[in-house]
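Enquirer: here is the input, now give the coordinates:
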Amino acid sequence: IDELKERHRGKRAPKVLAIGQAGEGLVRFAAICHDKHDYAGRCGMGAVMGSKKLKAIVCRGNRKPEPADAEALRELKKRVQGRIKESVPAQSLREMGTDSTMDLGMMTGDVPIKNWTRGEALEISAEIGGPAMTEKFLVRPAACYGCPIACRRVMKNDREPFRMETGPGPEYETAASFGAMCENADAASLLVINEWCNRYGMDTISCGSAVAFAMECAEKGLIGGELLEGLELEWGNAGAILELVHRIGTRQGLGDILAEGTRRAARKIGGGAERLTCEIKGLDLPMHDPRAYHGMGLAYMMSNRGACHNAHLVHPIEQGIATWTDLGFSENYDGQTSGGKAAMVKKAEDFGQPLSALCMCVFDMWCFGSSDPVDALQAVCGWDFTLDEYLQAGARIWLLKRSLNCLMGLGPGEDRLPEKVLTPVSEGGAAGSVPDQQLLLREYYAERGLDERGRPRREVLEAAGLHDMAERLHPANG
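Expert: Reported below is the predicted structural model:
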């Protein structure tokens, strides 16, 4: 990236999207790196670039974009910055980053532990949560362009064996996947593991899930000496976790199998290894446990790209981090109930889907009012757009994605929770709780207007203006 920036240097600094060794090696959860610190992490987009022999994309703008209504944009900016300044979640994110949620999440049962088999490990969260990581390693907060929250971490560790020069620190998802999921309480190791995932260019959620899956396979005797090649793959062994990350990034031995993702790896390993995975539609679950928040479980099942916590706004709504009562959301949801969650999830999808289309951060949205994105569209683009039309656009985006999946063979069998999260844990904030999968799906299919094959009904697609898709999914000639 540095070489490309130097080669294409001009009056304006260029921006670079690039893949690392994992993308070149077609690791199925390879990521795309932007300027050495931000990643398009999930779904293996780095492998897509690698498959096309595309190493990097360099671009440089030559003029400043002009908003349709500069004065309206200035007023909106002043308003939302005031909201962000007063927001408790935003303050927490600035002070301790996304890992600020680790300690509370551990108490509520939101954090998965030991490959989803334990319900509580306070001794681990005390070591790898936001307060501990901030005290031990924080150099300074950092921000994406123009963001007043500054939730990114710049960290450093001077001590061996996990010494790291100043660089990007791990997010919550990374700390949970390589920490709690692997029973690893060595906070310093997380900095180095995160750094190597960045260097190889790998999604830390799927990579950490693959390592935790392999640890349980080793514990149960499904993988042994020939595959392990001397690796002591035991819970909490930080050195072994790091070594396996290297093997995945370079596709060596067991790492080559895990680089295919946990679904394919389990099929390769056999012996019932599929029961040890935790994925939906092939995408490993993020580090939020549906046993603590059943609505999140439904959102995972119905996410069009596989289990995703950012394709909607269920996370802040169900957990009470943020709410928009003017849209009909409650201020207080009981996380460990399934009945009635479908209506909330559908509306949270419709409200959240446009954020990706607008390249808006969900953390900023936690602080915004429901009409702020609409006001931004009007100020920047000059569109006469209403909040109702915004929600309709969100529904249309979801329906279009779902319809494309159905055309490519997706059926209702992929709308399911893995066995791991349908098995109750005996301790912690979510002890004894499991989502009612059938109730959640039955209510959601009715709410969204899906037929028994999981397809959006013709009348639903036509009402959304997707007439061509309605004909493709439901041809008049049968």
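Enquirer: contacts and neighbour counts: CA atoms only from here.
Expert: OK.
Enquirer: shouldn't residue 103 be within a helix?
Expert: Yes: counting by DSSP: H, G, I helix; E, B strand; the rest coil, residue 103 is part of a helix.
Enquirer: separation between it and residue 257?
Expert: Note on residue 103: its distance to residue 257, by CA to CA, to the nearest Å, is 33 Å.
Enquirer: go on, residue 385?
Expert: 49 Å.
Enquirer: which one of these two has more residues nearby?
Expert: For the pair residue 385 and residue 257, the greater number of neighbours falls to residue 257 (22 against 14), based on other CA atoms under 10 Å.
Enquirer: show me the contacts for that one.
Expert: Residues in contact with residue 257 (CA atoms under 8 Å, 6 or more residues apart in numbering) are 251, 264, 265, 268.
Enquirer: try it again with 6 Å
Expert: residue 265 (CA atoms under 6 Å, 6 or more residues apart in numbering).
Enquirer: now the element after the helix or strand that contains it, going C-ward?
Expert: Here residue 257, judged by DSSP states H and E, is contained in helix 254-258. Downstream of helix 254-258, the first helix or strand assigned by DSSP H and E is helix 262-269.
Enquirer: and this one, please, so the two structures can be compared:
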Amino acid sequence: DMPIHNFMGGRWAEKAERISGQTMFKKYGKHERSCLSCPSNCTLVVDIPGTAVGHAPEYETIGAFGSMCENDSLEIIGQCNELCNDYGLDTISAGNTIAFAMEAFEKGLLTEADLGGIRLSWGNGEAMLALLHKIGRREGIGDILADGTRPAAERLGKDFGDMVVEVKGVEIPMHDPRAYWSNAVNYAVANRGACHMEGVTFTVESGLPFPDLGYTAPMDPYITDGKAQLAVKMHDLMVIYDGLGICKFYIVVSYGPTILAEWLNYCTGWKVTPEGLMRTAERIFNVKRLVNVARGLSRKDDTLPKRLLSVPQRDDIGPVDPQGMERMLTEYYRIRGWDEKGTPTRERLKALRLA
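Expert: Model prediction:
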């Protein structure tokens, strides 16, 4: 589900092997390590040329500075990762923004002069590094790009709008919703915008079991049936993870509300049930939604960018069906007890003891 060429699709399998986790471990891996007091060795320490020895680039970073920009150099990806750490930039948004600028350069909407002498062709790693420095320092075109793709497109003009791939101002992560339609409704409705960690629905769709939520087998990724219900359940489950301060990588061992309630009760002496925990999560999710509604967000904002609803991911995977997207959204609202505009109804808020 790794996106390519600013979500314009195509095949990139051979080059993808050059930047895979296995290749990185073989070429530059030192050893695995854990975060403090964590039993999971899910972090790889690497020694990539041009960077300090340390934490390996994550999957999202590899996708953002790799396939999205058609760059097959692990060395460039490692340096981009380090620059983002130094400048305090999010790698997903930074990689998306560079891919956006690359497409604009390819189409002649941005010139070398506009970019301060940078020839921003696809796969040009040195150009990527140069542009990252400009973004980090807000120099020249970097001052426009530093706020992300939506504000940049608004400042640069209407011709740039169709190249923006975001929801509510947050750039789409490296899990393409055209590959897993549950991600389409997850991204569209997630309170903070397009964030895979708000729902991680694609993990369940691909077969990760959560028996206490009713999921024990993979789901067909290209149909709408059941996807809204999955998004609701996983949105609420991730609220529990956030509220307890638990790393979401624990989803890989299918930690659902049952074991989380057991942990909480063991630590606090409470007597919380899994159902009660999910009910609390539902209340929190609705409060967040009310904050967004108060700021003017509604159904018009709960959607995907045009590109993902019209352009195939590749030859054998089409776009998300627009009508299917609307059906999933309508079903999501119905399950939540929201009206047709996406506003929680007073009846639902009373049932949740929020009104």
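Enquirer: just to revisit the earlier point, relative to structure 2, what is the average displacement of the helix holding residue 257 of structure 1?
Expert: Once superposed with structure 2, the aligned residues differ from helix 254-258 of structure 1 by a mean of 0.7 Å; criterion: mean CA distance after the TM-score superposition for structure 1.
Enquirer: quick one: map residue 263 of structure 2 onto structure 1.
Expert: Applying TM-score structural alignment, one finds that residue 263 of structure 2 aligns to residue 376 in structure 1.
Enquirer: run a quick neighbour tally on that match.
Expert: Using other CA under 10 Å, residue 376 of structure 1 is surrounded by 20 other residues.
Enquirer: now do stretch 136-144 of structure 2: distance from first to last residue.
Expert: The distance separating the two terminal residues of stretch 136-144 of structure 2, taken as CA to CA, comes to 11 Å.
Enquirer: for it, the distance to its chain's centre please.
Expert: Using CA atoms, centre = their mean, to the nearest Å, we find the averaged C-alpha position of stretch 136-144 of structure 2 to lie 24 Å away from the chain's own average C-alpha position.
Enquirer: in structure 1, which residues correspond to it?
Expert: The counterpart of stretch 136-144 of structure 2 in structure 1, counting by TM-score structural alignment, spans residues 249-257.
Enquirer: and stretch 163-174 of structure 2, by the same measure?
Expert: Stretch 163-174 of structure 2 corresponds to residues 276-287 in structure 1, going by TM-score structural alignment.
Enquirer: coming back round to it: A helix includes the match of residue 263 of structure 2, no?
Expert: Yes: assessed with three-state DSSP, residue 376 of structure 1 lies in a helix.
Enquirer: ok, and the closest non-adjacent residue to it?
Expert: Leaving out its chain neighbours, the residue that sits closest to residue 376 of structure 1 by CA to CA, 6 or more residues apart in numbering is residue 73, at 6.8 Å.
Enquirer: what do we get in structure 2 for residue 353 of structure 1?
Expert: In structure 2, residue 353 of structure 1 lines up with residue 239, judged by TM-score structural alignment.
Enquirer: show me the helices in the stretch 51-200 of structure 2, by range?
Expert: With DSSP state H, counting those that start in this stretch as the definition, the stretch 51-200 of structure 2 shows helices at residue ranges 59-65, 74-87, 91-106, 125-137, 141-145, 149-156, 181-189.
Enquirer: after superposition, how close is stretch 132-140 of structure 1 to structure 2?
Expert: Following superposition, stretch 132-140 of structure 1 is found to deviate from structure 2 by 0.9 Å on average (mean CA distance after the TM-score superposition for structure 1).
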